[in-house]
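1. build me a structure from this.
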Amino acid sequence: VNVGILGGTFDPVHLGHLSIADAAMAQAALERVLFIPARHPRLKHAEPSASVDQRLEMVRLAIEDHPRYQVCDIEAHRPGPTYTVDTLVELSAKLGPAINLYFILGIDVLRQLDRWKDPEQVLGLCMLLVMDRPGEGDFNWDGFYERVPWAKGRVQVVTAPMVDISATKLRRQAAAGEMLTGQVPDAVAKYICKQRPYLKDWEERTES
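-> As a prediction, the model looks like this:
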């Protein structure tokens, strides 16, 4: 059974995330996709604006009509920085040897693979599903495999649509009280409108 893993801050989750999951599901014969909100990703310096519980709830709302998508809180309350290898070890033990894990990521993240914690162990625990989106430019695969030869045979490229949605822009719009309809699932737009998880972003901007 092939299971996809889509991690991120999801601050907030938006239609671009769902399009990535859809492409991975269709092209890699995935049985399901786990959405895993990170408490604080190691390679991102800024703290997420919404709390981890708010981000978990937004993901739940975003995927409620997708029975093969699931939210997983394995990283949500883990102390310290989030490392992919720790998540994969925990998931592998929990799901068992009959499950094949596919870690979904973008070209920009793949470029940093050698900066990950225990990257060779990561590639022993999962396949990488790399999103190839229009407009991202050519990727130097020969140079990549020269730098990380142990990744050969562990990377599958998936063609994904380019969805031009910026989480940073969404937070600014939400902080200003604008509706995010058409950029996030309707249930998420309503949640943000009601709960105002990005209100403090607006307050900080107006005070500065």
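
2. use CA for all of it now, contacts and neighbours both
-> OK.

3. the helices in the chain, which residues?
-> Per DSSP state H, the chain carries helices over the ranges 15-27, 52-62, 84-95, 107-110, 119-125, 141-147, 167-175, 186-195, 199-207.

4. any idea how far apart the tips of stretch 109-123 sit?
-> 14 Å (C-alpha to C-alpha, to the nearest Å).

5. would you mind pulling the contact partners of that stretch?
-> For stretch 109-123, the external contacting residues (C-alpha atoms under 8 Å, 6 or more residues apart in numbering) are Tyr83, Thr84, Val85, Leu88, Val130, Phe144, Val148, Trp150, Ala151, Arg154.

6. and Gln195, how many neighbours?
-> Residues lying near Gln195 (other C-alpha atoms under 10 Å) number 10.

7. same question for the one 3 residues further on.
-> Neighbouring residues of Tyr198 were enumerated by other C-alpha under 10 Å; the total is 23.

8. measure it to Ala21 for me?
-> Tyr198 is 25 Å from Ala21, by C-alpha to C-alpha.

9. now Arg147
-> Where Ala21 is concerned, Arg147 sits at a distance of 28 Å (C-alpha to C-alpha).

10. so Arg60 touches Val71, yeah?
-> Yes - here Arg60 reaches Val71: they are 6.2 Å apart, a contact under C-alpha atoms under 8 Å.

11. neighbour count winner among Arg147 and Ala21?
-> Applying other C-alpha under 10 Å to Arg147 and Ala21 shows that Ala21 carries more neighbours, namely 23 against 12.

12. list the residues that contact Arg42.
-> Counting by C-alpha under 8 Å, 6+ apart, Arg42 makes contact with Pro81, Thr82, Tyr83.

13. also Thr9?
-> Thr9 neighbours (C-alpha under 8 Å, 6+ apart): Pro37, Ala38, Arg39, His40, Pro41, Pro48, Arg55.

14. before we go on, could you also do this sequence so I can check it against the first one:
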Amino acid sequence: MKRIGVFGGTFNPIHVAHLRLAQDVIENYRFEKIIFIPNFTPPHKNIDVWIDPIHRLNMVKLAIQGNPDFLYEDVEFKRGGVSYTIDTIRFLYEKYKFEGKPGFLLGSDLIGDIGAWKDIRELANLVEFIVLWRDETTSLSKVSGRNTKVDINFRDSTPEIINISIRDGRAGEFCITIDKIVCRRMDITASEIRRLIRTGKSVRYLVTEEVFDYIEKHRLYR
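-> Modelled structure (predicted):
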């Protein structure tokens, strides 16, 4: 396998914006595959609406079926416990013989806490961070974290590249250079999908038909 991108998240539930973003990354970065990795228990995010985690994994499988460019890994479910990114990346290096560093996709809202991630220095050496920037108007203040001081400098000559200087008590001080993708505007979120279901509204066409049928069959998020 050549170049791969890694797309982790709770996927609670996975929706069409997740899929379209992954497709955009494949086309922009010439990745051979995108691997979707549902978190079992995310360390830095509370799962507001609890469902059996296996449902989230099953919906990912259903959402990506039929697309040969999309794969999934259930490593974090098999491992159990808290889902640390570094442990998953180490596993991927052992399993896949890919060329170069894998791309690691993350939302701009996660940058502020990145210095608190487990073994962040090692992780920064193992992956190519690709930030999914929601839009050009996103304020830098919105990505600063409580536990990590993040200074972001956009290079004038290359606006799609961001330099991040992280100062954190555990990780020390170091810099990460990451790529920035300004995402296509898709106002779809998992929390909004859950809210619609809870209030009796349809989420058809916000998720794939297979995921829609699965949610209905198992009466999720009600």
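
15. can you select the buried ones from the contacts of Arg42 of the first structure in PyMOL?
-> Those of the contacts of Arg42 of the first structure that count as buried under 16 or more other C-alpha atoms under 10 Å are selected in PyMOL with:
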select buried, resi 82+83
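
16. which of the contacts of Arg42 of the first structure does the second structure keep?
-> Of the contacts of Arg42 of the first structure, the ones still in contact in the second structure (both residues aligned by TM-score structural alignment, their matches' C-alpha atoms under 8 Å) are Pro81, Thr82, Tyr83.

17. from the centre of the second structure, give me the residue that's furthest out.
-> Gly200 (28.0 Å; C-alpha atoms, centre = their mean).

18. one step back: need the kept ones among the contacts of Arg42 of the first structure in JSON lines with distance to Arg172 of the first structure, can you?
-> Shown next, in JSON lines, are these (distance: C-alpha to C-alpha, whole Å):
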{"residue": "Pro81", "distance to Arg172 of the first structure": "26"}
{"residue": "Thr82", "distance to Arg172 of the first structure": "26"}
{"residue": "Tyr83", "distance to Arg172 of the first structure": "28"}
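
19. for the residues you listed, which one is nearest Leu170 of the first structure?
-> For those, the residue nearest Leu170 of the first structure by C-alpha to C-alpha is Thr82; the value is 23.9 Å.

20. what's the distance between the closest residue to the closest one other than its chain neighbours and Ala189 of the first structure?
-> In this structure, Thr82 of the first structure finds its nearest non-sequential neighbour in Pro41, 5.0 Å apart by C-alpha to C-alpha, 6 or more residues apart in numbering. Distance from Pro41 of the first structure to Ala189 of the first structure, counting by C-alpha to C-alpha: 24 Å.

21. so Ala21 of the first structure touches Leu34, yeah?
-> No - Ala21 of the first structure lies out of contact with Leu34 (C-alpha under 8 Å); the separation is 9.2 Å.

22. what touches both of the two?
-> Common neighbours of Ala21 of the first structure and Leu34, using C-alpha under 8 Å, 6+ apart, are Leu6.

23. so what's the counterpart of Ile74 of the first structure in the second structure closest to, chain neighbours aside?
-> Ile74 of the first structure maps onto Val75 of the second structure when the alignment is built from TM-score structural alignment. Nearest residue to Val75 of the second structure in three dimensions, chain neighbours excluded: Thr88, at 7.2 Å (C-alpha to C-alpha, 6+ apart).

24. buried ones in the longest strand along the second structure, by neighbour count?
-> The longest strand of the second structure (DSSP state E) is strand 172-182. For strand 172-182 of the second structure, a neighbour-count test (16+ other C-alpha under 10 Å) marks Thr177, Ile178, Asp179, Lys180, Ile181 as buried.

25. now stretch 63-83 of the second structure
-> The neighbour-count check on stretch 63-83 of the second structure (16+ other C-alpha under 10 Å) flags Ala63, Ile64, Asp69, Phe70, Leu71, Tyr72, Glu73, Asp74, Val75, Glu76, Phe77, Ser83 as buried.

26. what are the contacting residues of that stretch?
-> Under the contact criterion C-alpha under 8 Å, 6+ apart, stretch 63-83 of the second structure has outside partners 14-15, 19, 32-43, 57, 60-61, 88, 207-208, 210-211.

27. ok, now how distant is the residue farthest from the centre of the second structure from Arg219 of the second structure?
-> Gly200 of the second structure is 11 Å from Arg219 of the second structure, where distance means C-alpha to C-alpha.

28. before we move on, the earlier item: deepest of the helices of the first structure, which one?
-> helix 52-62 (a mean of 21; mean count of other C-alpha atoms under 10 Å).

29. quick one: distance of that helix to the chain centre.
-> 13 Å (C-alpha atoms, centre = their mean, to the nearest Å).
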